[in-house]
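J.: Let's see this in three dimensions:
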Amino acid sequence: MLGLLAKLNQWEELTSHSALHNVDSDQILLMNGISWDIYETLLKSCQNISHYRFKYLEGTLEIMSPSRRHEVDKKIIALLLETYFLEKGIDFYPLGSTTFRREAVARGIEPDECYCFNSEKSIPDLAIEIVVTSGGIDDLLIYQGLGVPEVWFWQNNQFLLYYLRGNKYEQINKSELLPDLDLNLLASLVMSGEKPKVLISTFRQNISR
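T.: So this is what the prediction gives:
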């Protein structure tokens, strides 16, 4: 465990280097052969370090330091979705980047954003991931083991949606949970670069028509 923390400290020093401040990509560290106990201990050790995200899949650990673009897109999507929920009278529970994990299936993840609908549950109904840098753990394999019904990826300026049918995800064109949501409109607003106040106002005008 001490060796793992030392490696993490070295990685943190590297990613905080001034030359990387303007790099618009997520920094990802992958390690294999990590036991569940070490994963849980690491989560506890880093619970006050908000700029790391942890994923675990059957002995492989991913630690990510999100980029500025990652965090901006995540917040804009959350603001717009929550505006939609409020405008449409949808009963929702925002769980943010809560850690969800199940030792029995050796899986754990911290979504970028996630929501329960109608009531608060142990596992979210909808999880959203912002993909800026590829090459990490397959998030869908983690979510499949956790039993999350619907997962969205924001990648290359578009939404990719998956719905869990049985024990496998099926790619879908529109949300099963939010069938009336115009994803093309949502994507265009996220890409627009407008101020959040303008985005919310524009979105409200469109969804109230």
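J.: alpha carbons only for contacts and neighbour counts from here, please
T.: Noted.
J.: For the protein, which strand extends over the most residues?
T.: strand 158-165 (DSSP state E).
J.: Give the buried residues for it.
T.: Using 16 or more other CA atoms under 10 Å as the test for burial, strand 158-165 gives 158-164.
J.: another one to check against the first:
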Amino acid sequence: MTTTSTTEQPQVRAEPIVTLRGVSWQTYQALMHDVGDNRAWRIAYDQGILEIRMPLPKHEEPKRLLESFIEVVVDELGIELRSLGALTLEREDLTRAVEPDTCFYIQNESRVRGQDKINLPDDPPPDLVVESDYKNSSINKFKLYAELGVPELWRYRQNRLEVYQLIEGQYEKTQQSPTFSFLPIAEIPGLIEQSKTMGQRAVVRLFRQRIREILANQSSD
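T.: Sure thing, here's the model as predicted:
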């Protein structure tokens, strides 16, 4: 694999992140092809800047709980979901790519059901992506996800869950999930903290009970 002459040496920071600059789209694609999907690290690529990061366990646990919570919600609603984890989202025409911590097709699940590969922009982007406590990024991921057209973004950091909605090409912070307006967003960080003493599945069961209460109250109104 050849690299461009302008590529800088990796800059390793306190966080497990490596940033390469001057990386052509062709070089990025060759790297991804060579390493394949069986890898622990995740990437973000924005017009020549390639960021490689190694998720830490303390970041992975909240992400996995958020996945479980979303699965609970769709199960209780009786709707479908396609969960695709750190799916590589690429737009060659924009020379941008990113792998979220996890992502979901909900409203557009039927449009990508059973597909072996998601091809943007022919296929829709995920309806919801989750980023867990990233730091020291050289790439503006809000701008990147906005360019890819992801309608809803959750960011969990410093024991807070922030929800953003894409409006006219920019993310605006909101108190409610656009997809699940009844979801008690403010309660979720506390449940994630409780999992450290109660256990993950115990907290998921608590969350399921809470969702059932909310839905039951809604149906009785």
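J.: List the residues that contact the closest residue to residue 134 of the second structure other than its chain neighbours.
T.: Leaving out its chain neighbours, the residue that sits closest to residue 134 of the second structure by CA to CA, 6 or more residues apart in numbering is residue 157, at 7.5 Å. Residue 157 of the second structure is in contact with 132-134, counting by CA atoms under 8 Å, 6 or more residues apart in numbering.
J.: Map residue 157 of the second structure across to the first structure for me.
T.: Structural alignment (TM-score structural alignment) places residue 157 of the second structure against residue 155 in the first structure.
J.: same check, this time on residue 103 of the second structure
T.: In the first structure, residue 103 of the second structure lands on residue 114 (TM-score structural alignment).
J.: For residue 202 of the first structure, see how far away its match is.
T.: 23 Å (CA to CA, to the nearest Å).
J.: ok, those two, which is more surrounded?
T.: residue 114 (24 against 12; other CA atoms under 10 Å).
J.: circling back: tell me what the helix or strand following the longest strand of the first structure is packed against?
T.: Counting by DSSP states H and E, the next helix or strand C-terminal to strand 158-165 of the first structure is strand 168-172. Where contact means 3 or more CA pairs under 8 Å, 6 or more residues apart in numbering; DSSP states H and E, strand 168-172 of the first structure is packed against helix 139-146, strand 158-165.
J.: Indicate which one of these is closest to residue 186 of the first structure.
T.: strand 158-165 (9.0 Å; CA to CA).
J.: circling back to that earlier point, the residue nearest to residue 134 of the second structure and residue 133 of the second structure, how far apart?
T.: 4 Å.
J.: what's the answer for residue 149 of the second structure, then?
T.: For residue 149 of the second structure relative to residue 133 of the second structure (CA to CA), the value is 21 Å.
J.: and if you look at residue 146 of the second structure?
T.: 19 Å.
J.: before we move on, what about residue 56 of the second structure?
T.: Taken as CA to CA, the span from residue 56 of the second structure to residue 133 of the second structure is 10 Å.
J.: Look at those two and report which has more neighbours.
T.: Neighbour count, other CA under 10 Å: between residue 56 of the second structure and residue 133, residue 133 has more, with 20 against 14.
J.: Matching that one against the first structure, which residue comes up?
T.: Per TM-score structural alignment, residue 133 of the second structure is aligned with residue 131.
J.: all helices of the second structure, in order?
T.: Counting by DSSP state H, the second structure has helices at residues 25-35, 57-77, 109-112, 141-148, 188-198, 200-220.
J.: With residue 49 of the second structure as the reference, name the closest of these.
T.: It's helix 25-35; of the helices of the second structure, that one is closest to residue 49 of the second structure (CA to CA) at 9.5 Å.
J.: residue at max distance from the center of the first structure?
T.: Distance from the C-alpha centroid of the first structure peaks at residue 209, with 30.2 Å (CA atoms, centre = their mean).
J.: Surely the match of residue 103 of the second structure is in contact with residue 97?
T.: Yes: Residue 114 of the first structure is in contact with residue 97 according to CA atoms under 8 Å; the separation is 7.1 Å.
J.: that older thread, the match of residue 157 of the second structure and residue 43 of the first structure, how far apart?
T.: Distance, residue 155 of the first structure to residue 43 of the first structure, by CA to CA: 27 Å.
J.: Also residue 160 of the first structure?
T.: Counting by CA to CA, the gap from residue 160 of the first structure to residue 43 of the first structure is 29 Å.
J.: do the same with residue 190 of the first structure
T.: As defined by CA to CA, residue 190 of the first structure lies at a distance of 31 Å from residue 43 of the first structure.
J.: how about the closest residue to residue 163 of the second structure other than its chain neighbours, what does it touch?
T.: Leaving out its chain neighbours, the residue that sits closest to residue 163 of the second structure by CA to CA, 6+ apart is residue 154, at 4.7 Å. Residue 154 of the second structure makes contacts with 128-131, 161-164, as judged by CA under 8 Å, 6+ apart.
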